[in-house]
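Dropping a prediction and its sequence here:
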Amino acid sequence: MATLSLRWIGLTVAAGALLAILGPFGSYMNGGPIRLLSYWIGAMLLGLVLYGSAYRIVSARAAFGSRIWLGALVGATLLASIPEALVTRAVAFWLWPELMQLRLPLPVWFAQTATIGMIAMAGVGFALRRSASASRDDLAGLPSTGPIVAPLGGDVLALQMEDHYVRVHRSTGSELILMPLGRAIETMQAEGLRTHRSWWVATHAVTSVHGNARSMRLLLSNGVAAPVARSAVTRLKAAGWVAHDENRPADGKR
């Protein structure tokens, strides 16, 4: 994780230096290479925080590459561009007071900021899509028998199928991994049950059971509610997750 963060910081600094050399939107006329480098590298590092947070939030709530994901990412990029534009505008006026005389409207500054943000997001999305495609090709070349060793370390609370991906729910958040749900379940060492066609839940993650056989859901320790298919209720009863009285947990706590 630390290596990956350092890699993104390095790429961000390099991108800032490149923008300082190119001087987009007339910034090359501001002069002062040190100030240009400081401004653009600082702006890009701020963008890494804002746009990176936006990207993680969207990816945690929508399947990567889906229409919902794409629309949410555009909206999140525009929202992240608001503080980015306000901060960079204030810093630019401080570094180059003469810019204030140009009376550049804030909407124009925002449009310029959002343009760079959209380009950066598109670049990141393209790079991750290629990485996902490469991973899919690697998985396709593996034998169909035997479990796939997956990076599912840590305290996994539940697995949720989303198209060709599996969302791994943990106490600290969630992540998407390119893998069939069945293969992901095979890699799990913790005890658990398949509660739904698209869900697997770890035994220790269940804090309470709500509903009845017609509409049942499990509340997990991270606050996520996992659905229970009618056909899975019998398995949950046999495992002691649900009492024979369907409206209450077997131990009165879950």
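That came through fine. These numbers come from a predicted model, not from an experiment. Numbering: from 1, shown residues only.

drop to CA atoms for contacts and neighbour counts, all remaining ones
OK.

so how far is V13 from W94?
21 Å (Cα to Cα, to the nearest Å).

how about the strands of the stretch 151-254 of the chain, start to end?
Per DSSP state E, counting those that start in this stretch, the stretch 151-254 of the chain carries strands over the ranges 156-162, 165-170, 173-178, 192-196, 199-202, 206-212, 215-220, 225-228.

would a markdown table of these with mean neighbour count and distance to E84 be doable?
Formatted as a markdown table, the strands of the stretch 151-254 of the chain follow (neighbours: other Cα atoms under 10 Å; distance: least, Cα to Cα, whole Å):
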| stretch | mean neighbour count | distance to E84 |
| --- | --- | --- |
| strand 156-162 | 22 | 32 |
| strand 165-170 | 21 | 30 |
| strand 173-178 | 18 | 26 |
| strand 192-196 | 20 | 42 |
| strand 199-202 | 23 | 39 |
| strand 206-212 | 19 | 41 |
| strand 215-220 | 19 | 36 |
| strand 225-228 | 21 | 35 |
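
ok, second structure coming up, stack it against the first:
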Amino acid sequence: MIGKRRLLAELAILGGLILVLAALGPFGSYATPLGPRLLHWALYLVTGYIFFRPVIAAGSALARQTGMSRRIAIAVACVFGAFPTSIIFVFVAAGPTWRSVTGADLASAYLQTLIVGATVTIVQLLAGRSAVPADAAPGPSAAPLPDSQPTTAVDATEEALPALLDQLPPHLRGPILCLENEDHYVRVHTAQGSALVLIRMRDAVAQLEGQGARVHRSWWVARRALAGAVRQDRNWKLRLVDGREVPVARASVPDLRAQGWLGDEPPAA
């Protein structure tokens, strides 16, 4: 669920881009009077915003599944996302004369849609930097878990409760299963849930030294959270106690195998 602060930031940046494009009149739109030109770019950018809003989530999922860089995965998602968007836009704009749409019209619409979609995606990334998500806000100092805390698959020990948990909401504080890098944030996955923390990945990993391993440029996994390993052709994934599967970078395979992470049984704590 998108936070209200981030949504307002995205809409503010989007409104500014509409005004800039209406003033510049790219793609030959400068020949259109200002009023219709402003309406054209407003409809185009708002439509692009609606269709491209899921692109970052799709790119993040692609990066997790393939192990590629998140920025490259988002760019790939933009390239594919522009196809259906441009087709819908050009045929809707043609209306009753849709039979007259040519391949050149589709190619031109695709290029414009890709540019607009990439712009919308950049808007989301900029808004993500300027507006700290609600679940990334630091909470009060961590308190010891009460005796009534439900038992989880990962033992809650002093070693498993680093200072990083001080920045999580109280109801999410508990044994850390893994860390996931998301641009300037780290998503901390605990036995109780997950939340974003504004911290560099290497700084978060440093707080957990000796408790796990950096298995991918975007992932750190706690040793105690490991339930097993799955091999798919040349690629490996770690299966955690919560059912999550985390990709393993090929460069990390020799070290993880030497430490027993890729065996039939999880490594000893």
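Perfect, I can see it now. Not measured: the values here are computed from a predicted model.

T119 of structure 2 is in what secondary structure piece?
Per DSSP states H and E, T119 of structure 2 falls inside helix 103-130.

do R202 of structure 2 as well
Going by DSSP H and E, R202 of structure 2 is in helix 201-207.

Check which residues of that helix are buried.
M201, A204, V205 (16 or more other Cα atoms under 10 Å).

Spit out the contact partners of the last one.
Read it as V205 of structure 2. Contacts of V205 of structure 2 were listed using Cα atoms under 8 Å, 6 or more residues apart in numbering, and they are R214, W220.

what about 10 Å?
L164, C178, L179, Q211, G212, A213, R214, W219, W220, V221 (Cα atoms under 10 Å, 6 or more residues apart in numbering).

And the second one, what's its match in structure 1?
The alignment partner of C178 of structure 2 in structure 1, by TM-score structural alignment, is L159.

who's in contact with I72 of structure 2?
G59, S60, L62, A63, C78.

List just the nearest of those residues to A227 of structure 2.
Using Cα to Cα, A63 comes nearest to A227 of structure 2 of these, at 22.1 Å.

The host helix or strand of the closest one vs strand 176-182, what angle?
Using DSSP H and E, A63 of structure 2 falls within helix 55-66. With axes from the mean of the first three to the mean of the last three Cα atoms, to 10 degrees as the basis, helix 55-66 of structure 2 and strand 176-182 are set at 120 degrees to each other.

Counting neighbours, what do you get for Y110 of structure 2?
Residues lying near Y110 of structure 2 (other Cα atoms under 10 Å) number 23.

Just give the nearest non-adjacent residue to it, would you?
Nearest residue to Y110 of structure 2 in three dimensions, chain neighbours excluded: S86, at 5.0 Å (Cα to Cα, 6 or more residues apart in numbering).

Tell me how far that neighbour lies from Q167 of structure 2.
In terms of Cα to Cα, S86 of structure 2 sits 42 Å off from Q167 of structure 2.

ok, now G193 of structure 2?
Computed as Cα to Cα, the G193 of structure 2 to Q167 of structure 2 distance reads 14 Å.

Show me the common contact partners of those two, please.
R173.

Please identify which of these two sits among more neighbours.
Taking other Cα under 10 Å, G193 of structure 2 and Q167 do not tie; Q167 has more neighbours (23 against 13).
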